[in-house]
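> Sequence plus the predicted model coming up.
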Amino acid sequence: MRLNIGAGEVKLSGFVPVDRRVGKEAYPLEYDDDSVDEIRASHVLEHFASGMVGDVLANWVSKLKPGGVIRIAVPDFEVIAGMVANSPPSQRGLAYAYAFGGQTDANDFHHAAFDPASLKTLMRHCGLRKIKGWQSTLQDCAALPVSLNLEGVKPHKHKLPAIVAAMSTSRLGFTENMFSATGVFPHRNVELVKQTGAYWSQCLDRVLTQFLDAGHDGYIVVLDYDTVFNGDIFDELCYLMADNPQADAIAPWQVKRESDHALVWMTDDDGKKRDEITYEELDRELMPVDSAHFGLTLLRSRCFKSLRRPWFLEIPDPNGAWGDGRIDPDIYFWNNWRECGNSLFMANHVSIGHCQQLATWPDWNLKPIHQYLPDYQKSGPPRGARL
């Protein structure tokens, strides 16, 4: 079954029209869950209140069969804004109509606005994957230059393999993240094993070895003692791994402590470090990288069969010191991982929290100023603090 939601007067061969003109409401859809092969919704979502669009789209997605496709078209507010900004007031009527609807009757009002980023985010939150643009073959609103057209696929319900979790912890440290682990893993039958010690890489090596010696053949999730996450984040990583057999390891985005930089390393074709990432790369579901982190990273157990020992090694800089030019154990691991033929990807639409220590100071208006503790130790209280 294929549905044309908000069909209006457009007849689409092979599609069932869903429109008030034929006595059928676009929301909620009166069809069984997992019963529809394809949905086309051209310039109808914007007619719902902005606070409702999430529920509306979730309802539509629930009717799709796993593997089913939904194609959405809405006015692109970025394009409309450009039309308004680049035309004199006397010529803005068409742009206003695109934004607010023609308002010829009660059904011709727009109550929500979308741009590419907001529509993609909404679609992802409703569980859609493989989101990309599409072109209308009909002479309808979806063919207008102002139309934002995106399609997504409802993923299949994978039966995930056995998953275990490996964690290295310090003797004393953050405890908040343990509520992340204990709140997520037991409900998903994920065994969590930790090792405590002064050398995190040795601890992690022991846990990984324990799992592999026991014959584990599924996914291993490696997490840090300072990672904050929830079940939705973990589930998305697992489904990404199941959907992408070419990925041997997948890491979410994480920001380095006491920094504004992400924990990721990428090189160009000449082996030089890249300092920039394109929007096109970030828009992909997965992005290949050279190294990442162990905050909440999924690895395939089978890849350790070809991984050379040692898995972790700390190497000083060329002068024998531990300054720039050294190789830390995590960088060594990922270099070895790739050299042994394994792949590593960033999950571009998944991120995790990173615990760190901050001092909060009141300013002269008693508003908070947050400061990293190393910055305090280096230069004292922050500028603007009420002192």
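Good, I have the coordinates. Numbering: from 1, shown residues only.
> contacts, neighbours, all on C-alpha from now
OK.
> For the chain, just list every one of the helices.
53-63, 77-85, 93-100, 116-125, 176-184, 200-213, 231-243, 279-282, 329-339, 373-379 (DSSP state H).
> also this one, for the comparison:
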Amino acid sequence: MKLHIGGKEIKEGWKILNIQKNEGVDFVGSITDLSQFEDESIDEIYASHVVEHVDQNNIKKTLSGINRVLKKNGKFYISVPDLDILCRIFIEKTAPLKVKFHVMRMMFGGQIDDFDYHYFGWNYEFLNSYLVETGFTKNERVKTFDIFNDTSSFAPYGPLISLNVIAYK
């Protein structure tokens, strides 16, 4: 099975886990609790702009839970707002206020509902460290995944605003 956490786009071969019951959602639940899935039962997990919604006290448990359900050599496609890139855009003296406000929302969440808050600012050093600590054996930074049409390839101000990593169990 391939699991798209937080997904909305229906794609053949992928099941969707979302915290909100929407059309196309196969499993309702949170990335922080994958207890509905057996150990080593999932080939690939995709989570674009989801992990930053996990509070700092639960991130190790969450990443360990993802590792638990992945099969041996399974892949975890993880995309998060890249704090290094967003900070560069935000402090650019010539950036208009409208751009800075948009970047601020990408840092802290759009806050359009109870689930749209960011609890963690990620850069590669932070993410790689947590992935290694929770048992992932190889972490590869990539430009894009080209699997779903989502924020992982969003570049409204030139550079991609996402940090995209494939973590291997």
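The structure has been received and is ready for your questions. None of these values were measured; they are calculated from a predicted model.
> Could you report the TM-score for this superposition?
Overlay of the two chains. TM-score (TM-score structural alignment, normalised by the length of the second structure): 0.85; 153 aligned residues with a CA RMSD of 1.3 Å.
> thinking again about what came up before, out of the helices of the first structure, which is closest to Val350 of the first structure?
helix 231-243 (6.6 Å; CA to CA).
> would you list the helices of the first structure in JSON lines and tack on mean neighbour count and distance to Ala165 of the first structure?
JSON lines is the format used below for the helices of the first structure (neighbours: other CA atoms under 10 Å; distance: least, CA to CA, whole Å):
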{"stretch": "helix 53-63", "mean neighbour count": "19", "distance to Ala165 of the first structure": "31"}
{"stretch": "helix 77-85", "mean neighbour count": "16", "distance to Ala165 of the first structure": "43"}
{"stretch": "helix 93-100", "mean neighbour count": "17", "distance to Ala165 of the first structure": "49"}
{"stretch": "helix 116-125", "mean neighbour count": "16", "distance to Ala165 of the first structure": "26"}
{"stretch": "helix 176-184", "mean neighbour count": "16", "distance to Ala165 of the first structure": "9"}
{"stretch": "helix 200-213", "mean neighbour count": "18", "distance to Ala165 of the first structure": "9"}
{"stretch": "helix 231-243", "mean neighbour count": "17", "distance to Ala165 of the first structure": "11"}
{"stretch": "helix 279-282", "mean neighbour count": "10", "distance to Ala165 of the first structure": "27"}
{"stretch": "helix 329-339", "mean neighbour count": "18", "distance to Ala165 of the first structure": "17"}
{"stretch": "helix 373-379", "mean neighbour count": "12", "distance to Ala165 of the first structure": "31"}
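> Just put those in TSV and tack on distance to Ala249 of the first structure.
Converted to TSV, those look like this (distance: least, CA to CA, whole Å):
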stretch	distance to Ala249 of the first structure
helix 53-63	29
helix 77-85	36
helix 93-100	43
helix 116-125	21
helix 176-184	20
helix 200-213	14
helix 231-243	8
helix 279-282	18
helix 329-339	9
helix 373-379	33
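> Looking at these, spot the one closest to Lys154 of the first structure.
Closest approach to Lys154 of the first structure among the helices of the first structure (CA to CA): helix 53-63, 7.0 Å.
> what's the average distance of that closest one to the second structure?
After superposition onto the second structure, helix 53-63 of the first structure sits on average 0.8 Å from its aligned residues (mean CA distance after the TM-score superposition for the first structure).
> what's the matching range in the second structure for that helix?
The alignment of helix 53-63 of the first structure onto the second structure (TM-score structural alignment) spans residues 59-69.
> gap between that stretch and the chain center?
13 Å (CA atoms, centre = their mean, to the nearest Å).
> closest one to His110 of the first structure among the helices of the first structure?
helix 93-100 (4.7 Å).
> in the stretch 1-150 of the first structure, which spans are strands?
2-5, 16-18, 36-42, 64-75, 129-133, 147-153 (DSSP state E, counting those that start in this stretch).
> CSV please, covering these and showing distance to Asn348 of the first structure and mean neighbour count.
Compiled in CSV, the strands of the stretch 1-150 of the first structure are given as follows (distance: least, CA to CA, whole Å; neighbours: other CA atoms under 10 Å):
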stretch, distance to Asn348 of the first structure, mean neighbour count
strand 2-5, 31, 22
strand 16-18, 35, 20
strand 36-42, 26, 22
strand 64-75, 21, 23
strand 129-133, 12, 16
strand 147-153, 16, 23
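> quick one: which of these is nearest Ala166 of the first structure?
Short answer: strand 129-133, nearest of those by CA to CA, at 28.2 Å.
> counterpart of that closest one in the second structure, which residues?
The aligned range for strand 129-133 of the first structure is 137-141, by TM-score structural alignment.
> For that stretch, give me every contacting residue.
128, 131-132, 163-169 (CA atoms under 8 Å, 6 or more residues apart in numbering).
> hmm, try it at 10 Å
Residues from elsewhere that reach stretch 137-141 of the second structure, judged by CA atoms under 10 Å, 6 or more residues apart in numbering: 73, 75-79, 124, 127-129, 131-132, 163-169.
> From the chain's centroid, how far away is it?
15 Å.
> about what we covered before: tell me which of the helices of the first structure sits nearest to Leu138 of the first structure.
Closest among the helices of the first structure, using CA to CA: helix 93-100, at 18.6 Å.
> for the closest one, packing partners?
Here helix 93-100 of the first structure touches strand 64-75, helix 77-85, going by 3 or more CA pairs under 10 Å, 6 or more residues apart in numbering; DSSP states H and E.
> can you redo the ones you listed as a markdown table with distance to Ile250 of the first structure?
A markdown table is the format used below for those (distance: least, CA to CA, whole Å):
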| stretch | distance to Ile250 of the first structure |
| --- | --- |
| strand 64-75 | 22 |
| helix 77-85 | 33 |
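> and of those, who's closest to Ser136 of the first structure?
Of those, nearest to Ser136 of the first structure by CA to CA is strand 64-75, at 9.2 Å.
> by contact count, what packs against that closest one?
Short answer (3+ CA pairs under 10 Å, 6+ apart): strand 64-75 of the first structure packs on strand 2-5, strand 36-42, helix 53-63, helix 93-100, helix 116-125, strand 129-133, strand 147-153.
> Pipe the ones you listed into JSON lines and attach distance to Leu296 of the first structure per row.
Formatted as JSON lines, those follow (distance: least, CA to CA, whole Å):
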{"stretch": "strand 2-5", "distance to Leu296 of the first structure": "39"}
{"stretch": "strand 36-42", "distance to Leu296 of the first structure": "35"}
{"stretch": "helix 53-63", "distance to Leu296 of the first structure": "28"}
{"stretch": "helix 93-100", "distance to Leu296 of the first structure": "42"}
{"stretch": "helix 116-125", "distance to Leu296 of the first structure": "20"}
{"stretch": "strand 129-133", "distance to Leu296 of the first structure": "21"}
{"stretch": "strand 147-153", "distance to Leu296 of the first structure": "26"}
